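*Asks:* Pasting the sequence and the predicted model now:
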Amino acid sequence: MAEPTPRAAHVLVVDDDPRIRQMLIRYFEEEGYHVSAVADGRGMRDALQRNAIDIVLLDLILGSGEDGLMLAREIRSRSDVPIIMLTGRDDVVDRIVGLEMGADDYIAKPFHLREVLARLRTVLRRQHPSPLQTIDTEDGNLIRFNGWMLDPRERRLVTPEGEDVALTTGEFNILLVMAKHPGRVFSRDTLMNLTKGRNYEAFDRAIDAQISRLRKKIEVGKNSPVLIKSVRGVGYVFTGQSPARTV
């Protein structure tokens, strides 16, 4: 048996197939989780109201005719509880729509129980990172590298010429955590955990795309140094020269 999580997270399974409900109940309880399982949206609402649910495994199509996507949107309108969609359809459009509705991950049936467990643990880690795995946005100290200035408090990036550069929230968070730890190699999964990504975190290429956009903004000109390097098979490392921080 795998080592249980430090705290008995409460998993809510919403699936109209009693065999799947029983299978997931038995498996996750053996792994140290507390599990509730219901067959429809009505049971889901009741469970969410009565219990402190930590994560929801939600079937896309329920026998009652209810749409799992709509239920995911309903949950997200009221709560930040993580959602993993379960479905017999492996359609890219459904997957994207599910993520846009607020789902954190998407698993196609038939699935392997160990994979579901691994995905569930990953989503829970991202939702509840350890104190050492968070960005200290309260630290107002400026970060300087290669003439650039990064202001965590005002969330500003200023060029060596004194011009502001517009960054998305994801781009800023990635640059902030990497610039605070120059020379440290970050995997994609670590960056997703640290920056608390949600909308597209189920796709490995999400971090790659943000890194690519960020490079275009900070590595300008033919003579510009490479500030973010790819580490083959691992992730990325910030190579900017960061003098001592100033207040």
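*Replies:* Received, thanks.
*Asks:* C-alpha only now, for contacts and for neighbours.
*Replies:* OK.
*Asks:* does L157 really touch T169, like I thought?
*Replies:* No. Using C-alpha atoms under 8 Å, L157 makes no contact with T169, being 11.8 Å away.
*Asks:* These two: who's more crowded?
*Replies:* Shown here are L157 and T169; by other C-alpha atoms under 10 Å, L157 has more neighbours (23 against 11).
*Asks:* residues touching that one, list them.
*Replies:* Contacts for L157 (C-alpha atoms under 8 Å, 6 or more residues apart in numbering) come out as 148-151, 164-167.
*Asks:* Report how many residues lie close to the nearest residue to F172 once chain neighbours are set aside.
*Replies:* Nearest non-adjacent residue to F172, counting by C-alpha to C-alpha, 6 or more residues apart in numbering: R155, 7.4 Å away. R155 is flanked by 15 other residues according to other C-alpha under 10 Å.
*Asks:* Helices of this structure, start to end?
*Replies:* 18-30, 41-50, 68-78, 92-100, 113-127, 169-179, 188-194, 205-218 (DSSP state H).
*Asks:* Which positions in the fifth one come out as buried?
*Replies:* In other words, helix 113-127. Buried residues in helix 113-127, counted by 16 or more other C-alpha atoms under 10 Å: 116, 119-120, 123-124, 126-127.
*Asks:* And here is the other one:
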Amino acid sequence: MGKCVLIVEDEKNIVDILRFNLEREGYQTLEAYDGSTGLQLARAKNPDLILLDLMLPRMNGFDVCRALREGGCSIPVIMLTAREEETDKVLGLELGADDYITKPFSMRELLARVKANIRRTEMLTVRSAAPAAGPQLIRRGRIVIDTDAMTACKDDRPLDLTQREYELLKYLASQPGKVFSREALMEHVWNYEGYVGDVRAVDVAVRRLREKVEDDPAQPQFIITRRGLGYLFSEE
């Protein structure tokens, strides 16, 4: 049975185009034309991914995303927005969206992002179901990452990380001192092969991660910025 994508979008012509292209790629689809119905369908049907428009009747995309994440739902969410304001995109990511794509969008790019986010979730599910051969730990000073349990601790206290934040922390900490560009992180953490495009999602994820990991996010000790180059996990 094909993976299921929930489309929450109030413009019928966009829904029809998305449904046609997704079904042609082997996906099943569900459709909602307002935010309230979209939230109900997401909770009732548990789709594999949600394409969520921002400007919706009855309940906007920001509120839908917030309600899903506050309820513990980890379904990948890609926000669809006609807005160019960067603050809207950042807000969506900070509320827990996995990515965004701006209208008018390339169908090829959208399908690639759908595939990458579903694949990432599948990889995490397989990894968590695999029998453990004993704890596999990455120790970086006060930070300890258990790659079997997919958890991280600081000073022996568990960190409350999203899946994306955990993956980002693990990837950086697995190669301390090495600088990774935002494009490289989009490719290896977000699973977007050969990524070229907006990398704001990386900056937002790093900022959120620092708020949970650093003693003072404004003066980071673990996740360091190399201006014009990218990010690294400190070897110190």
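*Replies:* Here it is on my side, so go on. All figures in this text were calculated on a predicted structure; none of them were measured in a lab.
*Asks:* Superposed, what's their TM-score?
*Replies:* Scored against TM-score structural alignment, normalised by the length of the second structure, the superposed chains reach a TM-score of 0.63; 199 aligned residues with a C-alpha RMSD of 4.4 Å.
*Asks:* between the helices of the first structure, which gets nearest to D59 of the first structure?
*Replies:* Comparing the helices of the first structure against D59 of the first structure with C-alpha to C-alpha, the closest turns out to be helix 68-78 (5.9 Å).
*Asks:* Show me what L22 of the second structure lines up with in the first structure.
*Replies:* The alignment partner of L22 of the second structure in the first structure, by TM-score structural alignment, is F28.
*Asks:* count of neighbours near its match?
*Replies:* For F28 of the first structure, the count of nearby residues is 18 (other C-alpha under 10 Å).
*Asks:* how close does it get to M85 of the first structure?
*Replies:* 17 Å (C-alpha to C-alpha, to the nearest Å).
*Asks:* Give the aligned equivalent of G88 of the first structure in the second structure.
*Replies:* Residue correspondence to the second structure (TM-score structural alignment): G88 of the first structure is matched to A82.
*Asks:* so who does that match touch?
*Replies:* By C-alpha under 8 Å, 6+ apart, the residues touching A82 of the second structure are 102-104.
*Asks:* The match of L22 of the second structure - nearest residue in space that isn't next to it in sequence?
*Replies:* Nearest to F28 of the first structure is V35, by C-alpha to C-alpha, 6+ apart, at 7.0 Å.
*Asks:* Need the counterpart of I118 of the second structure in the first structure.
*Replies:* Using TM-score structural alignment, the equivalent of I118 of the second structure in the first structure is L124.
*Asks:* Ignore what I typed, I meant D34 of the second structure.
*Replies:* If you follow D34 of the second structure across to the first structure using TM-score structural alignment, you land on D40.
*Asks:* burial measure for its match, as a count.
*Replies:* 23.
*Asks:* isn't it right next to V13, touching?
*Replies:* No. Using C-alpha under 8 Å, D40 of the first structure is not in contact with V13, being 9.8 Å away.
*Asks:* Give me the distance from stretch 176-196 of the first structure to the chain's centre.
*Replies:* Offset of stretch 176-196 of the first structure from its chain centre (C-alpha atoms, centre = their mean, to the nearest Å): 13 Å.
*Asks:* Would you mind listing the buried residues in that stretch?
*Replies:* Residues 176-180, 182-183, 185-189, 191-196 are the ones in stretch 176-196 of the first structure that count as buried (16+ other C-alpha under 10 Å).
*Asks:* just stretch 36-53 of the first structure next, same as before
*Replies:* Buried residues in stretch 36-53 of the first structure, counting neighbours by 16+ other C-alpha under 10 Å, are found at 36-41, 44, 47-48, 53.
*Asks:* Equivalent analysis for stretch 139-149 of the first structure, please.
*Replies:* Going by neighbour count (16+ other C-alpha under 10 Å), the buried part of stretch 139-149 of the first structure is 142-145, 148-149.
*Asks:* Contacts for stretch 90-102 of the second structure next, please.
*Replies:* Contacts for stretch 90-102 of the second structure (C-alpha under 8 Å, 6+ apart): 62, 65-66, 69, 76-84, 89, 110, 164, 200-201, 204-205, 208.
*Asks:* what do you get for stretch 49-63 of the first structure?
*Replies:* Under C-alpha under 8 Å, 6+ apart, the answer for stretch 49-63 of the first structure is 9-16, 39-40, 47, 67-69, 72, 81-87, 120, 124.
*Asks:* Among the residues you listed, name the buried ones.
*Replies:* Members of those classed as buried by 16+ other C-alpha under 10 Å are 9-16, 39-40, 47, 68-69, 72, 81-87, 120, 124.
*Asks:* Now check the first structure for the residue matching L52 of the second structure.
*Replies:* Under the alignment (TM-score structural alignment), L52 of the second structure pairs with L58 of the first structure.
*Asks:* burial measure for that match, as a count.
*Replies:* Using other C-alpha under 10 Å, L58 of the first structure has 29 other residues around it.
*Asks:* got a winner among the contacts of A82 of the second structure for most neighbours?
*Replies:* Greatest neighbour count in those, by other C-alpha under 10 Å, goes to T102: 15 neighbours.
*Asks:* From R142 of the second structure, how far off is the nearest residue to that one once chain neighbours are set aside?
*Replies:* Once flanking residues are discounted, T102 of the second structure sits nearest to T81: 5.0 Å by C-alpha to C-alpha, 6+ apart. Look at T81 of the second structure and R142 of the second structure: by C-alpha to C-alpha, they are 40 Å apart.
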